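S.K.: sequence? don't have it. structure:
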C-alpha cells in the first residue's frame, strides 16, 4: 500500500470511529499534538480544539443525538503526501427530532499513523440554526 493510500485508510478509519460515537477511540487515533479546527464564527463551535478540548466537546455533543453520534460519511478522498482531502455528508437525528444533515470538506494531515490536524469546512448557517437555534 502506498503512503497516500495508507493515509486515506487511516482517515477512513478515523471517520468510521467518529461515527460510532466512541470518543476514547477517536482521541486515540488523534496524534498527541493533534488539533481540530472548525470554520466560521459560531461561539461554542468554531475555532481550534486541542486533543483534550476535542474530547470534552465530543463527549458533550453525544447527548444531543438520538443515535449517540454524528454520522460522517466520506463521499470522496484525495491524498497527496501527508494530506488527505475529504468531501463528506453528515447525518444525525437530534434528541428533539430535528435532523442535522450537513455537507463538509475536511483537510486532514497524517503523521506517525495518526491524524495530526483536521480542518473542517461546512455550512455554518445550518450548523448554527441546528445547534443554537438562530
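M.R.: On my side now, so go ahead. These figures come from a predicted structure and were not determined experimentally.

S.K.: C-alpha from now on. contacts and neighbour counts both.
M.R.: Noted.

S.K.: secondary structure class for residue 21?
M.R.: coil (DSSP: H, G, I helix; E, B strand; the rest coil).

S.K.: do residue 59 as well
M.R.: Residue 59 ends up helix, using three-state DSSP.

S.K.: can you map out the strands along this protein?
M.R.: 30-38, 47-50, 71-80, 83-93, 99-100, 103-111, 114-122 (DSSP state E).

S.K.: I'd like those strands as TSV, with mean neighbour count appended.
M.R.: Below are the strands of the chain laid out as TSV (neighbours: other Cα atoms under 10 Å):
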stretch	mean neighbour count
strand 30-38	18
strand 47-50	16
strand 71-80	17
strand 83-93	19
strand 99-100	16
strand 103-111	19
strand 114-122	20
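
S.K.: can you tell which of the ones you listed is closest to residue 23?
M.R.: strand 30-38 (10.8 Å; Cα to Cα).

S.K.: want to compare, so here's the second one:
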C-alpha cells in the first residue's frame, strides 16, 4: 500500500491527465473538496466552493476549470505529510479565458483514507485571485 504522500503526489499526475474516470477513482465515495467561499474561480464559473462526491470533483478538475484556465503550470513549493494528512504548497500560473495571465499561491490539505483521498481543503490568496479574474487593467 502506498503512503498518503505517494497517493497525493500520484493524484496530481492523474489530475493533469484530465481523465474524469481516473480522477474520480482517486477519491472516496463521500469525498469533499472545500475551497474558500466566494473565491473568484467559483464565482466566475458559477460553481460551488464545496464539491461533494468523486464525480463532481473529477468533472471540475477534468473539464470545468479548463473553461477558465489554460496553459496551466503548477510548481510545488513543498509537500509535507503527517499520518493521513498531506499538505501541498504550490504556485499556479495559467492564462485566463480572456488572455490575461493568472498567478497565485495555493495550499491544499489532503486527508487520505486507505488508498484514496477523503477530503481536500484548499486555501489561496482570494483577494489576489479576485483582482486577476475580475478587475480591469489600468
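M.R.: Nice, I can see it. If you're wondering where the values come from, they're calculated on a predicted model, not measured in any experiment.

S.K.: wait, which of the strands of structure 1 is closest to residue 4 of structure 1?
M.R.: strand 71-80 (5.5 Å).

S.K.: Measure how the closest one sits relative to strand 103-111, angle-wise.
M.R.: With axes from the mean of the first three to the mean of the last three Cα atoms, to 10 degrees as the basis, strand 71-80 of structure 1 and strand 103-111 are set at 60 degrees to each other.

S.K.: Can you give the distance from strand 71-80 of structure 1 to the centre of its chain?
M.R.: 11 Å (Cα atoms, centre = their mean, to the nearest Å).

S.K.: got the contact list for that strand?
M.R.: Here strand 71-80 of structure 1 makes contact (Cα atoms under 8 Å, 6 or more residues apart in numbering) with 4-5, 7-8, 12, 15-16, 18-20, 84-92.

S.K.: which residue in structure 1 lines up with residue 86 of structure 2?
M.R.: For residue 86 of structure 2, the aligned position in structure 1 is residue 84, judged by TM-score structural alignment.

S.K.: do the same with residue 10 of structure 2
M.R.: Using TM-score structural alignment, residue 10 of structure 2 lines up with residue 13 in structure 1.

S.K.: Tell me, how many residues neighbour its match?
M.R.: The number of residues packed near residue 13 of structure 1 is 14, by other Cα atoms under 10 Å.

S.K.: Report the contact partners of the match of residue 86 of structure 2.
M.R.: 4, 7-8, 11, 77-78, 107-110 are the contacts of residue 84 of structure 1 under Cα under 8 Å, 6+ apart.

S.K.: Recalculate using a threshold of 7 Å.
M.R.: The neighbours of residue 84 of structure 1, taking Cα atoms under 7 Å, 6 or more residues apart in numbering as the test, are 8, 77-78, 107-109.

S.K.: tell me the contacts of the nearest residue to residue 17 of structure 1 once chain neighbours are set aside?
M.R.: Closest residue to residue 17 of structure 1 apart from its sequence neighbours, by Cα to Cα, 6 or more residues apart in numbering: residue 26 at 6.0 Å. Listed by Cα under 7 Å, 6+ apart, the contact set of residue 26 of structure 1 reads 14, 17-18.

S.K.: Over in structure 2, tell me which residue corresponds to residue 26 of structure 1.
M.R.: When structure 2 is aligned by TM-score structural alignment, residue 26 of structure 1 is paired with residue 23.

S.K.: ok, now how distant is that match from residue 70 of structure 2?
M.R.: Per Cα to Cα, to the nearest Å, residue 23 of structure 2 is found 19 Å from residue 70 of structure 2.

S.K.: Sweet, I'm off.
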